[in-house]
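1. only geometry, no sequence info:
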């Protein structure tokens, strides 16, 4: 089930977000960033703040099954004018066990619908260049590579590219209900 997130979801989203980082980013980001993002207490606190003061009211959705949050998407107005879009996918994460079931597509469709409701017709998402799976997902949903940048965490450079959906109305709606966990 895809539904809007509530403040009460902050602890579960925080735990899930930390676990998604553990599953996805070892060796792809500097150790200090990895440690920060995989600390469940820090993620829970960050999500308590995010849901108390959202960048876009109603802009976070969760994928939930049997009471467990398996993923989320957060959308907002673009925070960086260099993106050249009105909207931004500020986060889209799924636990590994929930991937390849249609949940990512369902979350993206919910986020696109929310942005369209705000009158935002295009959006971008920053993706680490080393995250090949996320890049392939965005391309499969109609996004094209846009601008790239390199950021530094301490001495370590991290390269990322903005993937851009020029027309959010072209993001296909979610398929049939996602396949159940096995």
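-> Arrived safely, thanks for sending. All of these numbers come straight from a predicted model, not from anything done at the bench.
2. alpha carbons only for contacts and neighbour counts from here, please
-> OK.
3. what ranges do the helices span in the chain?
-> Per DSSP state H, the chain carries helices over the ranges 10-24, 31-37, 40-52, 103-117, 132-140.
4. Please identify the most buried of these.
-> helix 103-117 (a mean of 23; mean count of other C-alpha atoms under 10 Å).
5. let's bring in a second model and compare:
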């Protein structure tokens, strides 16, 4: 069960957690650009990070919100500090849960605060799900393992960055 518009108090910070709307797409695009720079600088090629404009990301988030994704947004004092989104699995992949955690990003200022767990709970609860995670992102892998996801033998190269990814599944 999802409760829209709740506030979460943790680490002495009040964060509003709610479903995103099209009006949030620009803020999410700016946030994702900042978040990727904070989290992936040194892992993702600098050329990719430097070349990806927030406007492109905002346009993608607009399409996702009006399309087939459910997008959760966390704000602190009006600023986006976290985003999670889900998508439906291709029905041809009967070996995977029906739900994909397509993205989850948390601002560096919120790392260790519990916000990522709150976003995960809002987005998928205890449902079986799957996701892709950069093979080099050990922090994310520890987080997903803590939440009962298990790495599979399925790997791919991220089409945007060229980095290796591993599929993780929670049944």
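-> Arrived safely, thanks for sending. These figures come from a predicted structure and were not determined experimentally.
6. Using a markdown table, lay out the helices of the first structure together with distance to residue 69 of the first structure.
-> Output for the helices of the first structure, formatted as a markdown table (distance: least, C-alpha to C-alpha, whole Å):
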| stretch | distance to residue 69 of the first structure |
| --- | --- |
| helix 10-24 | 7 |
| helix 31-37 | 18 |
| helix 40-52 | 13 |
| helix 103-117 | 11 |
| helix 132-140 | 19 |
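7. what do we get in the first structure for residue 42 of the second structure?
-> Matched by TM-score structural alignment, residue 42 of the second structure corresponds to residue 27 in the first structure.
8. tally of neighbours for its match?
-> Counted with other C-alpha atoms under 10 Å, residues neighbouring residue 27 of the first structure total 9.
9. Give the full set of residues in contact with it.
-> Going by C-alpha atoms under 8 Å, 6 or more residues apart in numbering, residue 27 of the first structure touches no other residue.
10. one more time with 10 Å
-> 34, 130 (C-alpha atoms under 10 Å, 6 or more residues apart in numbering).
11. Spatially central residue in the second structure, please.
-> residue 104 (1.3 Å; C-alpha atoms, centre = their mean).
12. Report the contact partners of the equivalent of it over in the first structure.
-> Superposed on the first structure with TM-score structural alignment, residue 104 of the second structure falls opposite residue 92. Taking C-alpha under 10 Å, 6+ apart, we find residue 92 of the first structure in contact with 17, 60-62, 71-75, 104, 107-108, 111, 125, 134.
13. how about a cut-off of 8 Å?
-> Contacts of residue 92 of the first structure (C-alpha under 8 Å, 6+ apart): 71-74, 104, 107-108.
14. want to try a markdown table for those residues, with distance to residue 8 of the first structure as columns?
-> As requested, these are arranged in a markdown table below (distance: C-alpha to C-alpha, whole Å):
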| residue | distance to residue 8 of the first structure |
| --- | --- |
| 71 | 15 |
| 72 | 14 |
| 73 | 16 |
| 74 | 16 |
| 104 | 22 |
| 107 | 19 |
| 108 | 22 |
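15. Which among the helices of the first structure is found nearest to residue 150 of the first structure?
-> With C-alpha to C-alpha as the criterion, residue 150 of the first structure lies closest to helix 31-37 of those, at 14.9 Å.
16. what helices or strands is the closest one leaning on?
-> Helix 31-37 of the first structure is packed against helix 10-24, with contacts defined by 3 or more C-alpha pairs under 8 Å, 6 or more residues apart in numbering; DSSP states H and E.
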